[in-house]
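Below: sequence and its predicted model.
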Amino acid sequence: MSGRWIFLAVALSAIAADQAVKAWVRAALVERESIGSPWPGVFEITLTYNDGIAFGMLRGAGVLLAPIALAIVLVAAIYSFRHSYQGRAIHFAMGALAGGAVGNLIDRLWLGKVTDMFWFRWIDFPVFNVADACITVSAVMMMLVWTFEPKVAPAPQESEPAAELPNAETPQADSRNEA
């Protein structure tokens, strides 16, 4: 599967999973209500809303962040499409980044705030959602790929003729002696 298809498949899957989980939680719970804990005292599914960005920063600025989300999606798509020769991991990461950004953007535009539901109560970690997880995983993947994956140069385009170099074994005519 080419890098472009990986990007698109991961982005669309992230958006679909994020929106499906958010719709389910909004239908099943009222704000601040929790579903029976999968791990009591450790992890809960609790409906909350965030009208800012991660960790509750920039409260009330959610809709104003739409252009930033669109820019992130555009940069991720352009990077993935222009670097199609790179390994699958970077395309997966870019797709997860774009999908997460779009997932939260849909909430911001539709609700004016982002739906969050996953809460690691044991460490009192801020409540987050599938889109947030995708963005975080993509950031970690990008750091790992750009740190440890060997650098790969793009293959030359077939429309660009390679510069012909003289063969070292072929004697070259000396123009000074021919006159």
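Here it is on my side, so go on.

alpha carbons only for contacts and neighbour counts from here, please
Will do.

how far away is the closest residue to Ser2 other than its chain neighbours from Met94?
Spatial nearest neighbour of Ser2, excluding adjacent residues (CA to CA, 6 or more residues apart in numbering): Ser84 at 7.1 Å. According to CA to CA, to the nearest Å, Ser84 and Met94 sit 11 Å apart.

One more to weigh against that first structure:
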Amino acid sequence: MVDRTYRWLLVTLAVVGLGADLGSKYGVFRWLYKDGNFAHGVGNEYDVVPGWFKLIAQFDREVAVADDGFGDLRTWSTNGDPVMPRVNHGALFGLGQSRKGLANGFFAVVSVAAALAILVWGTRPHTARERGLMAALGLILGGTVGNLYDRLVFGGVRDFLYFYKIEWPVFNVADCCLVVGAALLLVQAVLVSPPAETPPATGETVTPVPVPESPKV
């Protein structure tokens, strides 16, 4: 009997998480571009829940745009004046933000290592049989690759979700995938028992031993 695996769940959640992250980043920054002709939003922010939560897209005209082939992916322009989104060079909650290039390169290397580790971990037969674990790894992989894309293309991570009522650090969909995936991983480690190992089949058949009949009287 073939063991059920959940590798498809890892791949599906990674692709959905990555698509949601990159799509939301592009859509929000394009929509709230302050010099663009858009129907909604005021300036470069939009209140979703007034007094609590808003979308915010900041741009930096002082950052020089390098001609490295990524220009059309990361800039918006008015009258030929290109601008780039303002990015977080550090990690979650702005960790390492002050060191900019050094921090961005360091966390990019960490992201590559984490993505490779997840792919290797997810291919193990024992891991693939655990649905919760594969879901957690899929979310973490999607969030990791989403922020890695930003680090390689933009030199930092685009953040736009802001709970300003409590002054929560600005974050993005990839961060949500990472936090939810890490929480699922913790629950899986603490509360869920791993499935029992299935003994390998030997291919040998057992021949039943006939029971001698009792002599008739």
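Now that the structure is in, tell me what you want to look at. Values in this document were obtained by computation on a predicted structure and should not be read as measured data.

tm score of chain vs chain?
Once the chains are overlaid, their TM-score stands at 0.82 when taken by TM-score structural alignment, normalised by the length of structure 1; 158 aligned residues with a CA RMSD of 1.9 Å.

Looking at Ser84 and Met94 of structure 1, which one has more neighbours?
Taking other CA atoms under 10 Å, Ser84 of structure 1 and Met94 do not tie; Met94 has more neighbours (32 against 19).

what's the counterpart of the more buried one in structure 2?
Superposed on structure 2 with TM-score structural alignment, Met94 of structure 1 falls opposite Leu137.

cool, and Thr136 of structure 1?
That one, Thr136 of structure 1, aligns with Val179 by TM-score structural alignment.

how close does its match get to Phe154 of structure 2?
Taken as CA to CA, the span from Val179 of structure 2 to Phe154 of structure 2 is 23 Å.

And Ala136 of structure 2, by the same measure?
27 Å.

more crowded one of the two?
The neighbour count for Ala136 of structure 2 versus Phe154, taken as other CA under 10 Å, is higher for Ala136 (26 against 22).

Give the equivalent position in structure 1 for Ala91 of structure 2.
Checking TM-score structural alignment: Ala91 of structure 2 goes with Ile53.

separation between its match and Cys134 of structure 1?
Distance of Ile53 of structure 1 to Cys134 of structure 1, computed by CA to CA: 15 Å.

neighbour count winner among these two?
Shown here are Ile53 of structure 1 and Cys134; by other CA under 10 Å, Cys134 has more neighbours (25 against 17).

what sits against that one?
Contact analysis of Cys134 of structure 1 by CA atoms under 8 Å, 6 or more residues apart in numbering lists Ala14, Ala96, Leu97, Gly99, Gly100.

coming back round to it: was I right to think the match of Met94 of structure 1 contacts Leu9?
No. Counting by CA atoms under 8 Å, Leu137 of structure 2 stays clear of Leu9, with 9.3 Å between them.

The residue most central in space within structure 2: helix or strand, and which one exactly?
Taking CA atoms, centre = their mean, the centroid of structure 2 lies closest to Gly143, which sits 1.0 Å from it. Using DSSP states H and E, Gly143 of structure 2 falls within helix 131-154.

after that helix, next one along is what?
The C-terminal neighbour of helix 131-154 of structure 2 among helices and strands, as given by DSSP H and E, is strand 161-163.

Tell me how many other residues crowd the match of Thr136 of structure 1.
Number of residues near Val179 of structure 2 (other CA under 10 Å) recorded here: 17.

ok, it - contacts?
Counting by CA under 8 Å, 6+ apart, the residues that Val179 of structure 2 touches are Ile140.

and if you look at the one 4 residues further on?
Shown here is Ala183 of structure 2, whose contacts under the criterion CA under 8 Å, 6+ apart are Ala136.

got it, and Gly36 of structure 1?
Gly36 of structure 1 makes contacts with Glu44, Ile45, as judged by CA under 8 Å, 6+ apart.

Helix or strand: which one has the residue nearest to Gly142 of structure 2 when sequence neighbours are not counted?
Using CA to CA, 6+ apart and skipping residues adjacent in sequence, the residue nearest Gly142 of structure 2 is Ala14, 4.0 Å away. According to DSSP H and E, Ala14 of structure 2 maps onto helix 7-31.

Trace Ala115 of structure 2 over to structure 1, please.
Under the alignment (TM-score structural alignment), Ala115 of structure 2 maps onto Val73.

what's the helix holding Ala14 of structure 2 aligned against in structure 1?
Going by TM-score structural alignment, helix 7-31 of structure 2 sits over residues 4-28 in structure 1.

ok, average deviation of the matching stretch from structure 2?
Superposing on structure 2 and averaging over aligned pairs (mean CA distance after the TM-score superposition for structure 1), stretch 4-28 of structure 1 comes out at 0.6 Å.
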